[in-house]
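*Asks:* just to be clear, the model below is a prediction. Sequence and coordinates:
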Amino acid sequence: MITERDIQILRDLATEYAQYACLPEQNERKKLWLALNSGRMERPMVLIDQLPWNELNVDGSLNCQIEDPYWREVEDRLRKTIYKWKYLPADMVLNPYIHLFVPTIQTGWGIDIIEDRLEFETGNDIVSHEYNNQFECMEDLEKLKMPTIRRDAEAEKLIRQQADVIFGGIIPYHMGGAYGEAGPYGFRVGPWDWITQWMGITDVYITMMDEPELVHAIMQKCTDGIVGLIHQYNKEGLFDIESNGVHCSHTFSEDLPRPGFDPNRPQSQDAWGFGLAQLMSSCSPETTREFEVEYMKKTCSLMGAVYYGCCERLDDRMDIISQIPNIRKVSCSPWSDREHFAEVLPQNYVMSNKPNPAVLATTSFSLEDARADLRRTLAAAKQHGKRLEFIMKDISTLQHDPKRIWEWSKMAVEECKRSV
């Protein structure tokens, strides 16, 4: 239930958001992202995501007050977006509308995560996990169910009625995409993060060596489930073409959504997906081919575009990763050799560099060290003629000094402008 007080809170936030979203620089930045994503980069671009919000909330402006779970998520997203725009915008683009997710009814994979957690700081969402293995034999595959998802028509009707009142006279809203198994960062086309949570990293590695047929069986069942979800998303029109983002990167594209698409029923070929297999960093490239790429071919072939990678090293297996269809951006994590990455990255991919967030977490922060790190990456990409974006993410701590990321944001954009 949403109250009059909740409505006023959201209207106030929407009013402030609209003031920023209508600024001319939004279109200017959008054009730069279109150029980057379409093969004619004007300059490297910068985004920041996955922050230690408890350390940034110095004035209480990030405190959510709404209890209704759907609208509390909207409130939280608006508060964080406004904060980022005011203090660490980098090259982020605010859409000229409020993006609302479609309410859905879904079953999930039929298995809960069993884990031990260790918090190092109260109020910090970033915690340590140790997962229990729930797949020790072939019979355990019965625990895994094929996920289903559909629109919650009744909830959607109510939310649209509420949104008309909340945002009326302030800013339009667009509804698209769904939370749940796909996550808020785009449609996940690979299952490795889930498998890691169901088994634990050490047990996954041991099972790969001792019982590879069990890991293949899990991957096959998960791949079948993801393909099934893609077809269900297509039927329900649940793919997100409204946020213009996937896995912390902007996806503004000249060819997506496809010409003539149905805005009420966007399909997988109109949308971006993202895949990753972070635990493969400790495996051979051939293991990546066997346990990852062969399955990703089946899911990624159904998407319009794919962002691939996260924190894993990929420069030593780029020839294998590039066999995955529809890739447009590849993550260059701190574990990759950035010079080698820029050399071997196919020309039709964007080098999506993840600067090491440890530079922001040291006892004594050096902006000049951070600047030198970016310049090294800029030089590598320029030497090999590669399009480049920086995504500063996975920031566990700023040592409770928010100005570090504020300064980094400004500096990173300055360096990208200076590089051309």
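*Replies:* Looks like it arrived, so ask away.
*Asks:* use CA for all of it now, contacts and neighbours both
*Replies:* Will do.
*Asks:* just give me the neighbour total for Ala305.
*Replies:* 23 (other CA atoms under 10 Å).
*Asks:* can you show me the strands along the stretch 301-420 of the chain?
*Replies:* Taking DSSP state E, counting those that start in this stretch, the strands of the stretch 301-420 of the chain run over residues 305-308, 327-332, 350-353, 388-392.
*Asks:* export the ones you listed to a markdown table and tack on distance to Lys410?
*Replies:* Below are the strands of the stretch 301-420 of the chain laid out as a markdown table (distance: least, CA to CA, whole Å):
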| stretch | distance to Lys410 |
| --- | --- |
| strand 305-308 | 25 |
| strand 327-332 | 21 |
| strand 350-353 | 17 |
| strand 388-392 | 13 |
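*Asks:* closest to Ala18 out of the ones you listed?
*Replies:* Closest to Ala18 of the strands of the stretch 301-420 of the chain is strand 388-392 (CA to CA; 24.9 Å).
*Asks:* gap between the closest residue to Ile149 other than its chain neighbours and Tyr308?
*Replies:* Leaving out its chain neighbours, the residue that sits closest to Ile149 by CA to CA, 6 or more residues apart in numbering is Gln106, at 4.2 Å. As judged by CA to CA, to the nearest Å, Gln106 and Tyr308 stand 26 Å apart.
*Asks:* of the two, give the one with the bigger neighbour count.
*Replies:* Higher neighbour count among Gln106 and Tyr308: Tyr308, with 26 against 15, using other CA under 10 Å.
*Asks:* pretty sure the more buried one contacts Ile327?
*Replies:* Yes. Counting by CA atoms under 8 Å, Tyr308 touches Ile327, with 6.7 Å between them.
*Asks:* follow-up on the earlier one: wait, isn't the residue nearest to Ile149 in contact with Leu229?
*Replies:* No. In this structure, Gln106 is not within contact of Leu229 by CA under 8 Å, at 10.3 Å.
*Asks:* now Met219: how far from Met318?
*Replies:* Met219 is 21 Å from Met318, by CA to CA.
*Asks:* can you check His129 too?
*Replies:* Taken as CA to CA, the span from His129 to Met318 is 30 Å.
*Asks:* one more: Ala18?
*Replies:* 42 Å.
*Asks:* out of these two, which sits in the busier spot?
*Replies:* Ala18 (20 against 16).
*Asks:* I'd assumed Cys222 was in contact with Thr299.
*Replies:* No. The pair Thr299 and Cys222 does not pass the contact test of CA under 8 Å, sitting 10.5 Å apart.
*Asks:* the structure to be compared is supplied as follows:
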Amino acid sequence: LNRFAVECLGDCVSKLMLTEANGFCYNQLIFQPFQDILCAEMCSEESQEQIVTLLATFVHSNANMIGSGWRPLFSTLKALRIESHNDADADNDDQLKTVSSVQATVLDIFSAYLNIRNTNVLLATLLDYITCVLQYLQSMEPEDDVAITSTNITVASTALQNLLKVERMLHDLLNRADTADPHLLQRLTMRERDQQFVERHTDASFLVEPLSTVLIEEPFFDVVQPILPTDLDRLLEVPQTNSPWENYTAPMRSCVEIYLSLLEGLTAVTFVCPVPLQSNLLRTIADLIEAQISTDYGMNFGAYGLSVLVFPMLQRWLRKETAEHENNLKQALGLCTEIVKQYVLHSEGIHSKTLFAHCFSLRSYTVIFLIRHNKRQSLADRFTHHTGYIYKCDSFSLKKTHYRINKLSYSTSKEQTIGRDF
């Protein structure tokens, strides 16, 4: 009875579906029942598989007619309990090493969507597509089950490749889009009001004393004028910047919001994607941001994404204090530092200064975290790494300031104190 009901629903949708004009959402209403059925707890695995197969048929036969129907379609795929689907006639070993037929069908739908060339449909539904695909990039199985995780990695890797295709499409849409999406513009406005940055003013009094109370002035450095204690202890002020898209047209701002949502989703899923895929995902995020130097979105856009999206994510990652991710954390900080270096070398603008301030704060925070949690090294080795990391972080751009002088004197005089605290 369930199978017959789903078939009748599919026949009704195929008869009622029509080509929508821009801004209409008729097809969204007729695709909504699929989402409602799949979200119900009583929906059996057989019905779920039948609905996914039916949706794949619509996608391959009428992809250009679906229009607003893509939204409930992707919501349906998000509600799919994909981990429970396996081919009944397959051997157990094959089930663990290959994706199931339902998973393959879902991935096929993701690929078919990317063949759409209607810019209005893409702008209206890309956000739903990104949200849906990101769910399949997450780890869905226990990490200690190696065989099942292998299947999980295959699905996640394919999902990541689809998102990279979306990223390339957004570069083309930036100049080709001629209409704006009000929902995307509203999201971008809310994003500007609620920006997150690295927390630079962390209370470190339990670690070290104020710099002005321990600084040793060395005549060797030929300091002409002593530095005032108020200048030494002053908190770092980061210059305020305008949004990089301030002068963009409404269609371009819609593309900006989609790109930021994509970047935000990739950084957020880093926490929960399969561990073997984390290194590749971190490298991908770094490459996307570094590539903005030579794209139409621009260097300031890349600096904004790094400061507002990536750096806060890394700081939250640090606070989780998970030892098993330490190597990936070190890789992430190394990649971000190299990106900041390239941005500073290519531009002297206010966005580069802000980016460097955030990077230095996060880098220092990370060094302290790694020293405190690295129990395999002696206190002396941990302190040596502390001064070395900080020195390398800023030496490429602070070569002629008193900061390096202060840092060397300060680190030398505080060696025993810092070593004891850690």
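*Replies:* Alright, I've got the coordinates. Note that the coordinates shown come from a computational prediction; the quantities given were computed from them, not determined experimentally.
*Asks:* quick TM-score on the pair, please.
*Replies:* In this superposition the chains share a TM-score of 0.27, using TM-score structural alignment, normalised by the length of the first structure; 168 aligned residues with a CA RMSD of 6.1 Å.
*Asks:* Met208 of the first structure: which of the strands of the stretch 301-420 of the first structure is closest?
*Replies:* Here strand 305-308 is closest among those (CA to CA), at 22.3 Å.
*Asks:* and that closest one, what does it pack onto?
*Replies:* Judged by 3 or more CA pairs under 8 Å, 6 or more residues apart in numbering; DSSP states H and E, strand 305-308 of the first structure is in contact with strand 272-275, strand 327-332.
*Asks:* mind doing that once more with 10 Å?
*Replies:* In terms of contact count using 3 or more CA pairs under 10 Å, 6 or more residues apart in numbering; DSSP states H and E, strand 305-308 of the first structure is assigned the packing partners strand 187-188, strand 272-275, helix 294-300, strand 327-332, strand 350-353.
*Asks:* tabulate these in JSON lines, adding columns for mean neighbour count and distance to Glu213 of the first structure.
*Replies:* Output for these, formatted as JSON lines (neighbours: other CA atoms under 10 Å; distance: least, CA to CA, whole Å):
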{"stretch": "strand 187-188", "mean neighbour count": "27", "distance to Glu213 of the first structure": "24"}
{"stretch": "strand 272-275", "mean neighbour count": "27", "distance to Glu213 of the first structure": "22"}
{"stretch": "helix 294-300", "mean neighbour count": "21", "distance to Glu213 of the first structure": "14"}
{"stretch": "strand 327-332", "mean neighbour count": "26", "distance to Glu213 of the first structure": "28"}
{"stretch": "strand 350-353", "mean neighbour count": "26", "distance to Glu213 of the first structure": "34"}
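*Asks:* distance to Asp116 of the first structure for those - can I get that in JSON lines?
*Replies:* Converted to JSON lines, these look like this (distance: least, CA to CA, whole Å):
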{"stretch": "strand 187-188", "distance to Asp116 of the first structure": "25"}
{"stretch": "strand 272-275", "distance to Asp116 of the first structure": "26"}
{"stretch": "helix 294-300", "distance to Asp116 of the first structure": "30"}
{"stretch": "strand 327-332", "distance to Asp116 of the first structure": "29"}
{"stretch": "strand 350-353", "distance to Asp116 of the first structure": "32"}
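*Asks:* and Arg371 of the first structure, which of the ones you listed is closest to it?
*Replies:* strand 350-353 (14.2 Å).
*Asks:* helices and strands around the closest one, which ones?
*Replies:* Using 3+ CA pairs under 10 Å, 6+ apart, strand 350-353 of the first structure is in contact with strand 45-48, strand 305-308, strand 327-332, helix 338-344, helix 367-383, strand 388-392.
*Asks:* Leu32 of the first structure: which of these is closest?
*Replies:* Judging those by CA to CA, what sits closest to Leu32 of the first structure is strand 45-48, at 7.9 Å.
*Asks:* show me what secondary structure element comes after the closest one.
*Replies:* helix 53-56 (DSSP states H and E).
*Asks:* which other helices and strands does the helix or strand that that next one is followed by contact?
*Replies:* Under the assignment DSSP H and E, the closest C-terminal helix or strand after helix 53-56 of the first structure is helix 69-87. Other helices and strands packing on helix 69-87 of the first structure, by 3+ CA pairs under 10 Å, 6+ apart, are helix 4-21, helix 53-56, strand 98-100, helix 153-167, helix 403-418.
*Asks:* let's go with 6 Å and repeat that
*Replies:* The helices and strands touching helix 69-87 of the first structure, judged by 3 or more CA pairs under 6 Å, 6 or more residues apart in numbering; DSSP states H and E, number zero.
*Asks:* now do that helix against helix 153-167, angle only.
*Replies:* Inter-element angle recorded for helix 69-87 of the first structure and helix 153-167: 40 degrees (by axes from the mean of the first three to the mean of the last three CA atoms, to 10 degrees).
*Asks:* only the buried residues of helix 69-87 of the first structure, if you could.
*Replies:* Neighbour-count burial for helix 69-87 of the first structure flags 71-75, 78-85 (criterion: 16 or more other CA atoms under 10 Å).
*Asks:* can you redo those as TSV with distance to Trp33 of the first structure?
*Replies:* Converted to TSV, these look like this (distance: CA to CA, whole Å):
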residue	distance to Trp33 of the first structure
Trp71	30
Arg72	30
Glu73	27
Val74	25
Glu75	27
Leu78	22
Arg79	24
Lys80	21
Thr81	18
Ile82	20
Tyr83	21
Lys84	18
Trp85	17
